[in-house]
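Undergrad: Mind looking at a prediction? Sequence and model below.
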Amino acid sequence: MVIGGTDAAVVSEKLARVQERVRAAAERAGRDPAGIRIVGVTKTLPPDASAAVEAAWAAGLRDFGENRVQDAAKKVTSLFASVLDSGATLHLIGHLQTNKARDAVRLFSLIHSVDRPGLVDALQRRAEREGKRQDILLQVNVAREEQKHGCAPEDAEALLRHAAAQPNLHVLGLMTIAPLVDDPEETRPVFAALRTLRDQLQEATGIVLPELSMGMTNDYEVAIEEGATIIRVGRAIFG
């Protein structure tokens, strides 16, 4: 079956290669590959490319990610319909505007990009109305890139304490986006810094933060070696 110029079998083959590289990176780090979730990023797939998502599901992918709330809203009844019915998890991995909090809570199991107190408050209000406990990650701009979203590392503890105090929010960990560079090794200090920050926050607050969402197509192996539990891979699967 052809999906936008890509054969469904190719999606399965690409995912198998990613899964093998995840396994190898985990072994290098002395980790269990089962502790690493691959989020297949579908932002480039049109709503009618459900065969690609179904092929990935059949090959073992259980988590799918979108960058924008409005795009996900268009796709839940088309692109994701069959896999959501089967139990797939939908992640928001892109920047979240405060005025989109209502739809984000309705659509996503895990929101990776919570980076400011006002957004925490908006998500809490909406989750309370929905009768839902919303899983979230706090996005930290470890590399301090001006064009990237995320709280500054020094503001992370206050944001964590505020988010953890909300009865309808559940903070599972941290997320970061490393700079886009030619050599993935250059991202290692960024990922190591997020892991260190997570450890410091756990020590300071007593809040358990099991998840580290870090690493994308070009650098996920380095991220795994530095402790990633969630990687966000689009091009290497659906490109």
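TA: Nice, thanks for sending it over.

Undergrad: can we go C-alpha only for contacts and neighbour counts from here?
TA: Will do.

Undergrad: start to end distance for stretch 129-136?
TA: Stretch 129-136 stretches 17 Å from its first residue to its last (C-alpha to C-alpha, to the nearest Å).

Undergrad: putting a second one here so we can go through both:
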Amino acid sequence: MSSMETLNDSGAAYLRLVQQMHKGLAAAGRSADSAFLTAVSKTQPWEVVEPVLRAGHRRFGENRVQEARERWEPVRDDWAGLELRLIGPLQSNKAGEAVAFFDVIETVDRDKIARALADEIQRQGRRPVTYVQVNIGEEEQKAGILPAEADGFIRECRDVFGLEVEGLMCIPPVEGPRGPYFGLLRKIAERNGVGHLSMGMSDDFEAALAFGANEIRVGTAIFGVR
């Protein structure tokens, strides 16, 4: 297959992925509208992102504030209903840009970030949706609050910083079954009254849907390997 054919295939891959997601939801006894897809466009060239937009998708995940701004600011007004979500680690010195630019920030994982976001929300009068990221596998190389500390941190985000924590996000370990990790995140959400679960990627989204994911974050299965 030529490189041009590969680039143009992302729109078709997106449509196939949506069908797979709906099948996974049906297998879990859930309705087709009980979960949605975030297309992970981070580091991808515009030539593979645009076909997905043209196929009708409007929700995209980005890892870095600057990269996202460079990609989307020139075209943001061209695509009605576009929703941009920060799914990568956030540095406190980028909190102002993140609040101004993103619709959803999924990676609140420590006091410093929560405070910086709260300050910027107060200053700007703009309130993106916020999620807490949980390091569900307690892996040293990954960001996120530890599961044992999640209850206290969620409470602090709400009561001390005034953040409306609407979801939890996790990236489980690569090795082994993912179900127990998805189940643990669901339990944390349930006991803290959090209604949204962002979990599941290209190789495990069916399992995530079976455990109640409301959002799956898929890049490779749509855009190919970066």
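TA: All right, it came through fine. Bear in mind the structure is a predicted one, so any value in this text is a computation, not a measurement.

Undergrad: how close does the equivalent of Arg59 of structure 2 over in structure 1 get to Arg21 of structure 1?
TA: Residue correspondence to structure 1 (TM-score structural alignment): Arg59 of structure 2 is matched to Asp63. Here the criterion is C-alpha to C-alpha. By it, Asp63 of structure 1 lies 17 Å from Arg21 of structure 1.

Undergrad: out of the two, which sits in the busier spot?
TA: For Asp63 of structure 1 and Arg21, the more surrounded residue by other C-alpha atoms under 10 Å is Asp63, and the numbers stand at 22 against 15.

Undergrad: I'd say that one and Ser86 touch.
TA: No - in terms of C-alpha atoms under 8 Å, Asp63 of structure 1 does not count as a neighbour of Ser86; the distance is 11.6 Å.

Undergrad: Please report the residue range of the longest helix in structure 2.
TA: Taking DSSP state H as the criterion, structure 2 has its longest helix at helix 10-27.

Undergrad: Find me the equivalent region of that helix in structure 1.
TA: In the comparison with structure 1, helix 10-27 of structure 2 aligns to the range 11-28 (TM-score structural alignment).

Undergrad: tally of neighbours for the counterpart of Leu92 of structure 1 in structure 2?
TA: Structural correspondence for Leu92 of structure 1 with respect to structure 2 (TM-score structural alignment): Leu86. The criterion is other C-alpha under 10 Å. On that basis, Leu86 of structure 2 has 24 neighbouring residues.

Undergrad: which ones are touching Leu86 of structure 2?
TA: Taking C-alpha atoms under 8 Å, 6 or more residues apart in numbering as the criterion, Leu86 of structure 2 is in contact with 61-65, 98, 102, 104-107.

Undergrad: What of Phe191 of structure 1?
TA: Neighbour list for Phe191 of structure 1: 176, 178, 214, 223, 226-228 [criterion: C-alpha under 8 Å, 6+ apart].

Undergrad: next one: Asp71 of structure 1
TA: By C-alpha under 8 Å, 6+ apart, the residues touching Asp71 of structure 1 are Lys43.

Undergrad: again, but for Pro179 of structure 1
TA: Residues near Pro179 of structure 1 by C-alpha under 8 Å, 6+ apart: 143, 145, 187.

Undergrad: hmm, 6 Å instead?
TA: Contacts of Pro179 of structure 1 were listed using C-alpha atoms under 6 Å, 6 or more residues apart in numbering, and none were found.

Undergrad: That one matches what in structure 2?
TA: So, by TM-score structural alignment, Pro179 of structure 1 is matched to Pro173.

Undergrad: does that match sit in a helix, a strand or a coil?
TA: Following DSSP: H, G, I helix; E, B strand; the rest coil, the label given to Pro173 of structure 2 is coil.

Undergrad: Which members of the contacts of Leu86 of structure 2 occur in strands, if any?
TA: 61-62, 104-107 (DSSP state E).

Undergrad: Looking at the residues you listed, which one is closest to Leu90 of structure 2?
TA: The shortest distance between Leu90 of structure 2 and any of these, using C-alpha to C-alpha, involves Thr107 and amounts to 6.8 Å.

Undergrad: Which residue, other than its chain neighbours, is closest to the alignment partner in structure 1 of the closest one?
TA: Thr107 of structure 2 maps onto Ser113 in structure 1, with residues paired by TM-score structural alignment. If you skip the residues right next to it in sequence, Ser113 of structure 1 has Gln139 as its closest partner in space, 4.9 Å away by C-alpha to C-alpha, 6 or more residues apart in numbering.
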